[in-house]
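Trainee: Model the structure of this input:
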Amino acid sequence: MGNELNRELAAIREHVREAVPAEVAGPLVADVERKKDVDPAKFAKVGDVLPDFALPGARGERVSLADLTAEGPAVLVFYRGGWCPYCNLTLRTYQQEVLPGLAASGARLAAISPELPDGSLSTVESNELAFDVLSDVGNVVARSLGITFRPESDVQGAMATLVGDIGARNGTGDWELPHPAVLVAGRDRVIRFVDVHPDYTTRTTPEQILAAVADAR
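Mentor: Next up, the predicted model:
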């Protein structure tokens, strides 16, 4: 399962290299290479306690960390936005291969991005997702975990050419984004698993998530 996810993500990466004009693809490819050297020291770590939060869901409801951990571990999936093809593929894979395995443990899955709720709703509908998709407008939660960054100006230009103004989609005018990440927190809100991907063309596998949830029960 997990190998298949990363094979499909690699296929998207190769498509970008081959199909997108060089002046657009070049900065994106260089950015992926730079991201491989990001220092993980600032990222949240296993053993950290997550403060409670409450974020708006795709249909206007507010969902708190306390809600997510009420009956079992919480699986928090941070993604860049519904404009990101790597994110959409990953969320669909988690829908198919992670969500069914969570019911027995009482674990709850939530995907979180800085997009406004309207963007979250589009992500839910286009990917037919049955789990919580939440809006961390201003990256308040993601920043508290040390997983945010701002793309370089040339990368912003390339991204804008492909998907438009991400700052506007986020409702803040700011291009701050989270590195894709998965955290698993127990009912005590202690982080039991964290996997951050500065190289956004790779992601946490379903097997890793399900194993982390089993350990967190």
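
Trainee: switch to C-alpha atoms for all contacts and neighbour counts from now on
Mentor: Fine.

Trainee: Pro114 versus Ala168, what's the distance?
Mentor: According to C-alpha to C-alpha, to the nearest Å, Ala168 and Pro114 sit 11 Å apart.

Trainee: And these two? Which one has more around it.
Mentor: With neighbours defined as other C-alpha atoms under 10 Å, Ala168 and Pro114 compare such that Pro114 has more, 30 against 13.

Trainee: thought the more buried one was touching Arg143?
Mentor: No - with contact defined as C-alpha atoms under 8 Å, Pro114 does not count as touching Arg143 (10.6 Å).

Trainee: Which residue is the nearest non-sequential neighbour of the residue nearest the centre of the chain?
Mentor: Here the mean C-alpha position of the chain is nearest to the C-alpha of Tyr79 (C-alpha atoms, centre = their mean), at a distance of 2.0 Å. With sequence-adjacent residues excluded and distances taken as C-alpha to C-alpha, 6 or more residues apart in numbering, Tyr79 is closest to Pro180, at 4.8 Å.

Trainee: what do you get for Val182?
Mentor: Closest residue to Val182 in three dimensions, ignoring its sequence neighbours and counting by C-alpha to C-alpha, 6+ apart: Val77, at 4.6 Å.

Trainee: Before we compare anything, build this one as well:
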Amino acid sequence: MKQKQTFTDTIAAQVAEFRPTFDAQIGPALAEVFALEQEELRRAGIPKGIARVGDTLPEALVYDDRGRPVPLREVLGAAAAIIVFYRGGWCPYCSIALQTYQRELSPLAETFGTRLIAISPQDPGIAGDMAHEKGLFLPLYSDASNALASRLGIVTTPGPEATLARIALGVDVAGSNMGRTPRLPFPTVVVADATGTIRFIDVQVDYTNRTETSDIIDALVAL
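Mentor: Purely as a prediction, here's the structure:
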């Protein structure tokens, strides 16, 4: 089963429409800082040692919306899973992606009997409040100090200039994260089968880019 998707539905198209307005709102100085950050991330490329297709999802604790630790295997149960790693509710590109996945993937995941969850390093209360503001009802879990993301090899540390630029916008990344760490996961989508074996993993080093729903659906159908 595959949804027909036009270019205007893609996350890339939504980002292309959103970005000029966002850059105008934050001003040219901050926009240049973030553009340089994105260029550096693209130049560095995908890090070595990331999880690969065929690997088993690592054992890890994640935290539910009440801050209770739950083993990842218990969250997923005996079902295939789509796991979306996002940076935090403060990231507008994450919001675009999550809203798209909620709209386009949630019904399919239910049809396939597949778990669809999103994971960030944010404190559960902060993540939940931001999700509520944006109308998100996807199951959200928190990865304290990026423990799970680190085991998958998908963690990065923003540079000082970008960190200060976000603080200027009122975003305290470290202060909102569990463990008070400034580190963030690369936006990543993992599709795992019912045994916990990774069948698809897509890591986006430039956080303005995201895995398109059509690629996730293809991976789901291939299970």
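
Trainee: one step back: can you name the residues that contact the aligned partner of the residue nearest to Val182 of structure 1 in structure 2?
Mentor: Under the alignment (TM-score structural alignment), Val77 of structure 1 pairs with Val84 in structure 2. Under the criterion of C-alpha atoms under 8 Å, 6 or more residues apart in numbering, the neighbours of Val84 of structure 2 are 116-119, 187-190.

Trainee: Helix or strand: which one has Val84 of structure 2?
Mentor: In this structure, Val84 of structure 2 sits in strand 81-85 according to DSSP states H and E.

Trainee: Structure 2: which residue goes with Leu162 of structure 1?
Mentor: Leu162 of structure 1 is assigned Leu169 in structure 2 as its aligned equivalent, the criterion being TM-score structural alignment.

Trainee: Number of residues surrounding its match?
Mentor: The tally of other residues near Leu169 of structure 2 (other C-alpha under 10 Å) stands at 11.

Trainee: swap in Val173 of structure 2?
Mentor: For Val173 of structure 2, the number of neighbouring residues by other C-alpha under 10 Å comes to 23.

Trainee: That one and Gly179 touch, don't they?
Mentor: No - when contacts are counted by C-alpha under 8 Å, Val173 of structure 2 is not listed as touching Gly179 (11.0 Å).

Trainee: nearest residue to Ser122 of structure 1 other than its sequence neighbours?
Mentor: For Ser122 of structure 1, the nearest residue in space outside its immediate sequence neighbours is Gly82; the separation is 7.4 Å by C-alpha to C-alpha, 6+ apart.

Trainee: got a list of what Glu115 of structure 1 touches?
Mentor: With C-alpha under 8 Å, 6+ apart as the criterion, the residues that contact Glu115 of structure 1 are 81, 135-137, 169-171.

Trainee: picking that back up, anything in contact with each of Pro114 and Arg143 of structure 1?
Mentor: Here Pro114 of structure 1 and Arg143 share the contacting residues Pro178, scored by C-alpha under 8 Å, 6+ apart.

Trainee: Can you name the next helix or strand after the helix or strand hosting Thr163 of structure 2?
Mentor: Taking DSSP H and E as the criterion, the element that holds Thr163 of structure 2 is helix 160-168. Note on helix 160-168 of structure 2: by DSSP H and E, the next helix or strand toward the C-terminus is helix 173-176.

Trainee: mean distance, that following helix to its aligned residues in structure 1?
Mentor: In the superposition against structure 1, helix 173-176 of structure 2 averages 0.6 Å from its aligned positions (mean C-alpha distance after the TM-score superposition for structure 1).
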